[in-house]
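**Q** heads up, no residue letters with this:
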């Protein structure tokens, strides 16, 4: 079987399984909306204040929602033995990992991008910030999934892996958060954002090259132990 067909079958399988576990799909999206909705109630409903912090609130909510969904990335495969079969297959494990991470992003990361403009309207995000918000999330959320998958792979055999994933990957999320939020704020102030987008794109490219190898190695370590 060709590598492209293996990639497609793995991607299709994970998407179908994700839609059968609809609770896992709805929970991160509900959490994303709740965090952004509760912020004005807990801090200040003033439109001027919210317009200044809207980008940061949406990005933090997206980051936390991604963390919430990471624990289930390899958990079901580990529980039913599918993960061990993946390790034994002659196909490159890194390729299978990329397909699984892509499926995770399609069912959990991409919906966040779709909902983000609605939350931007609720938080009085300036009109100039909507386009950059979508672009930064489009570049940043795949990176969050790739980094989070490393933590999920390292903790897949542990019962309380969700807490450890947060401790492991949250510091690595900070550069993406800084440049993603900075781009939106710069656009809202009429400044150029090309540099921010270039850095986010470079981080994503680096993650696409290195993260699958790290995830594959982490899975081998976790399953062998």
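**A** Yes, it's here. None of the values given here were measured: they were computed from a predicted structure. Residues are numbered from 1 along each chain as shown.
**Q** Please count neighbours and contacts with C-alpha atoms only from this point.
**A** OK.
**Q** Quick one: the helices in the chain, in order.
**A** Ranges of helices in the chain, per DSSP state H, are 3-20, 22-42, 47-70, 75-80, 82-88, 93-104, 110-122, 130-154, 161-188, 194-224.
**Q** ok, and here's another one to check against it:
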């Protein structure tokens, strides 16, 4: 990426972070969902420590996945409504840089806070230290995948009625590998096994997604605005 493209990426990310700071309630909604959804499960399945520890890897990953997808729905919607997105497409800068800037801002406002909250929820479910460390590593690799895939879905459903529901239907199947590898890594660490194979697969998934998703998002934006 050229210096001008990197400058555009950082400028878009800073702009979206400032906008998120002005709409704190909207930015905090996915985090609230993550905490509430994970916190309700002990009430439903019972307080038995062994049961909670057994379901914790998959449960925390499912809640993080749904919270991340909840945050990507408005990624391009606001700019589409006020006309900013059309101006961005007319910019001489690569559209991929703009997409990456928005994805970076989305991850910083949602993925990173989810990452910071995960250890507290892991302790609540009785996960040991190695499993919590693996949970952090898996979310560090997995949440960018969710933001990148969510950007593709947000671009494809831009301007459509019931776009949020369509986004979930489009993106959820694509996020299944990240869910499987992430939760399997935490479960392996909890069982005393090495989580490296699962984390390696999750890292490979991140690389593939990072190479393909921004271009797919840029193409989808052009199609949606034609």
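**A** Now that the structure is in, tell me what you want to look at. Worth saying up front: this structure is predicted, and the values here are computed from it rather than measured.
**Q** TM between them?
**A** Superposed pair, TM-score by TM-score structural alignment, normalised by the length of structure 1: 0.97. Supporting alignment: 224 aligned residues with a C-alpha RMSD of 1.0 Å.
**Q** that older thread, could you save the helices of structure 1 as CSV and add columns showing mean neighbour count?
**A** Shown next, in CSV, are the helices of structure 1 (neighbours: other C-alpha atoms under 10 Å):
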stretch, mean neighbour count
helix 3-20, 15
helix 22-42, 16
helix 47-70, 22
helix 75-80, 15
helix 82-88, 14
helix 93-104, 22
helix 110-122, 18
helix 130-154, 24
helix 161-188, 19
helix 194-224, 17
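**Q** Quick one: map residue 216 of structure 2 onto structure 1.
**A** Residue 216 of structure 2 maps onto residue 214 in structure 1, with residues paired by TM-score structural alignment.
**Q** List the residues that contact that match.
**A** Contact analysis of residue 214 of structure 1 by C-alpha atoms under 8 Å, 6 or more residues apart in numbering lists residue 150.
**Q** swap in residue 216 of structure 1?
**A** Residue 216 of structure 1 neighbours (C-alpha under 8 Å, 6+ apart): 93, 94, 97, 153.
**Q** mind listing what the second one touches?
**A** Read that as residue 94 of structure 1. Here residue 94 of structure 1 is in contact with 212, 213, 215, 216 (C-alpha under 8 Å, 6+ apart).
**Q** Name the nearest residue to the second one, sequence neighbours excluded.
**A** Spatially, and ignoring its direct neighbours in sequence, residue 213 of structure 1 is nearest to residue 94 (5.7 Å; C-alpha to C-alpha, 6 or more residues apart in numbering).
**Q** Could you do the first one as well?
**A** Distances taken as C-alpha to C-alpha, 6+ apart put residue 94 closest to residue 212 of structure 1, at 5.0 Å, once the chain neighbours are dropped.
**Q** residue in structure 2 matching that neighbour?
**A** Checking TM-score structural alignment: residue 94 of structure 1 goes with residue 96.
**Q** For that match, give its distance to residue 19 of structure 2.
**A** To residue 19 of structure 2, residue 96 of structure 2 is 20 Å away according to C-alpha to C-alpha, to the nearest Å.
**Q** What is the burial count for residue 189 of structure 1?
**A** By the measure other C-alpha atoms under 10 Å, the count of residues near residue 189 of structure 1 is 13.
**Q** which residue in structure 2 lines up with it?
**A** In structure 2, the residue paired with residue 189 of structure 1 according to TM-score structural alignment is residue 191.
**Q** That match and residue 133 of structure 2, how far apart?
**A** 14 Å.
**Q** As a quick check, tell me the outermost residue of structure 2.
**A** residue 48 (30.3 Å; C-alpha atoms, centre = their mean).
**Q** Could I get the contacting residues of the closest residue to residue 118 of structure 2 other than its chain neighbours?
**A** Closest residue to residue 118 of structure 2 apart from its sequence neighbours, by C-alpha to C-alpha, 6+ apart: residue 136 at 7.0 Å. By C-alpha under 8 Å, 6+ apart, the residues touching residue 136 of structure 2 are 115, 118, 119.
**Q** Quick one: residues contacting the aligned residue in structure 2 for residue 22 of structure 1.
**A** Alignment note: residue 22 of structure 1 maps to residue 24 in structure 2; criterion TM-score structural alignment. Counting by C-alpha under 8 Å, 6+ apart, residue 24 of structure 2 touches no other residue.
**Q** Count the residues that sit near residue 160 of structure 2.
**A** Residue 160 of structure 2 is flanked by 10 other residues according to other C-alpha under 10 Å.
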